[in-house]
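Colleague: Can you look at this prediction? I've put the sequence above it.
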Amino acid sequence: MEAKIGLPKKDLTKSIDNLTLLLANEMLLYVKTRKFHWNISGNSFMELHKLFESHYDLLATTADEVAERISALGGKAIGSMQDFIKHGQIEENTDSSNTQKQMLDELMSNHETVMVQIRKSIDEVGEKTDDVVTEDFLTGILKMHEDISWQLRKYSN
């Protein structure tokens, strides 16, 4: 059923497309963060184990909120790993021998990729639609990724 929330279909489609990309990136980053949480070792094991856990909890909550926003706009959220890989920008990590530094650097880089994309989405939704709610929603998610990136950067130095 089409959402009748005062936005034309083209605006809804634009917002849903941007949110679908974000959902894919959030889920791919969630899986990677969870993997690193399971496989972290070294001198900062417990700190990073807990840090990664707090990050994947935030990512899981965010992914759920993004999927719900897609639904609120009348769309259908993607939900398979195949869909996430197809629509997302985050590469899987299949290496089981990553060091702490490699994990931190890769996660930081991935969060930066997501932040760049969110900024593009904010510009696109803000300039090409009247969907101020999605624009604001994206801004909040951008802040979360900035905070996570900052935390990772502090460990990576």
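Modeller: Yep, it's here.
Colleague: C-alpha from now on. contacts and neighbour counts both.
Modeller: OK.
Colleague: Show me the helices in this structure, by range?
Modeller: 9-39, 45-72, 81-87, 100-128, 132-156 (DSSP state H).
Colleague: Give me the contact list for the shortest one.
Modeller: Helix 81-87 is touched from outside by 20-21, 23-25, 27-28, 78, 91, with contacts defined as Cα atoms under 8 Å, 6 or more residues apart in numbering.
Colleague: which one among these gets closest to His55?
Modeller: Of all the contacts of helix 81-87, His55 sits closest to Met27, with 12.1 Å by Cα to Cα.
Colleague: coming back round to it: most neighbours, which of the contacts of helix 81-87?
Modeller: Scoring the contacts of helix 81-87 on neighbours with other Cα atoms under 10 Å, the highest-scoring entry is Ala24 at 28 neighbours.
Colleague: Please name the residues that touch Lys32.
Modeller: Counting by Cα under 8 Å, 6+ apart, Lys32 makes contact with 92-93, 107.
Colleague: picking up where we left off before, let's have the helices of the chain in JSON lines, adding distance to Glu2.
Modeller: JSON lines is the format used below for those (distance: least, Cα to Cα, whole Å):
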{"stretch": "helix 9-39", "distance to Glu2": "8"}
{"stretch": "helix 45-72", "distance to Glu2": "10"}
{"stretch": "helix 81-87", "distance to Glu2": "23"}
{"stretch": "helix 100-128", "distance to Glu2": "19"}
{"stretch": "helix 132-156", "distance to Glu2": "17"}
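Colleague: In addition, the following structure is provided for comparison:
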Amino acid sequence: MNTNTGISPQHLTEVAHSLSRILADEYLLYTKTRKAHWNIEGPDFYNMHKFFEVQYTALEEIIDQVAERIRKLGHFAPATLKQFLQLTHLSEEDREKNNSEGFIKILLADHESISVHLRENVNKFNGLLKDAGTGDYITGLLEKHETMAWMLRAHLQHA
């Protein structure tokens, strides 16, 4: 059955593809945050272990919401690691130590990269693709990433 949202089928396809790329970014960031949670070492282990848990839990919710947004638009969400790696603009490589500063720098860079990407797409969704619903959703998602980046950045501040 076709989705009748007042958005052309071509625009729905473009929006779904853009959201699929966002979903892939979110999934890769989720995985990297889980890695930090599992592998953190150092004197701040316990606090950072809990901190990363809060962050990956928030990302898990975001992943579900992005996938459901794709479904609301009548398309199927990508759901394999192969698809995510093909769609993401993030890198799964990292070369930092298993300490909080190393993990935080990597995760912060990814949150900032996603924020830039989301900001670049808000006007595209609202204007060109005539999908204010997705534009509004992406704006809210951008705010979540800005908050998570702020929390990470605060850990890098030295007294």
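Modeller: Cool, got the structure. Because the structure is a prediction, the values reported are computed rather than measured.
Colleague: what's the TM-score here?
Modeller: The TM-score (TM-score structural alignment, normalised by the length of the first structure) is 0.94; 157 aligned residues with a Cα RMSD of 1.4 Å.
Colleague: before we move on, back to that, of the contacts of Lys32 of the first structure - the most surrounded one?
Modeller: Highest neighbour count within the contacts of Lys32 of the first structure: Leu107, with 22 neighbours (other Cα under 10 Å).
Colleague: Can you tell me what that residue aligns to in the second structure?
Modeller: Under the alignment (TM-score structural alignment), Leu107 of the first structure maps onto Leu107 of the second structure.
Colleague: surely its match meets Leu29?
Modeller: Yes: contact between Leu107 of the second structure and Leu29 holds when scored by Cα atoms under 8 Å: they sit 7.2 Å apart.
Colleague: Report how many residues lie close to Ile16 of the first structure.
Modeller: Residues near Ile16 of the first structure, counting by other Cα under 10 Å: 25.
Colleague: residues contacting the closest residue to it other than its chain neighbours?
Modeller: Closest residue to Ile16 of the first structure in three dimensions, ignoring its sequence neighbours and counting by Cα to Cα, 6 or more residues apart in numbering: Ile70, at 5.6 Å. Under the criterion of Cα under 8 Å, 6+ apart, the neighbours of Ile70 of the first structure are 16, 19-20, 76-77.
Colleague: try it again with 10 Å
Modeller: Going by Cα atoms under 10 Å, 6 or more residues apart in numbering, Ile70 of the first structure touches 12-13, 15-20, 23, 64, 76-78, 134.
Colleague: cool, Glu26 of the second structure as well?
Modeller: 20, 32, 59-60, 62-64, 66, 84, 88, 90, 110-111, 114.
Colleague: Drop the exposed ones from those and show what's left.
Modeller: Buried residues within these, counting neighbours by 16 or more other Cα atoms under 10 Å: 20, 32, 59, 62-63, 66, 84, 88, 90, 110-111, 114.
Colleague: out of those, who's nearest Tyr46 of the second structure?
Modeller: For those, the nearest to Tyr46 of the second structure is Lys32 (18.0 Å; Cα to Cα).
Colleague: follow-up on the earlier one: can I assume the match of Leu107 of the first structure is in contact with Asp25?
Modeller: No: here Leu107 of the second structure lies out of contact with Asp25, judged by Cα atoms under 10 Å, at a distance of 11.9 Å.
Colleague: measure the residue nearest in space to the middle of the second structure to Gly127 of the second structure for me?
Modeller: Geometric centre of the second structure, nearest residue: Glu26, 2.9 Å, by Cα atoms, centre = their mean. Distance of Glu26 of the second structure to Gly127 of the second structure, given as Cα to Cα, to the nearest Å: 24 Å.
Colleague: Roughly how far does Phe103 of the second structure sit from Trp150 of the second structure?
Modeller: Counting by Cα to Cα, the gap from Phe103 of the second structure to Trp150 of the second structure is 15 Å.
Colleague: So between these two, which is more surrounded?
Modeller: Shown here are Phe103 of the second structure and Trp150; by other Cα under 10 Å, Phe103 has more neighbours (24 against 14).
Colleague: follow-up on the earlier one: any chance you could list residues touching both of Leu107 and Asp25 of the second structure?
Modeller: Ser113.
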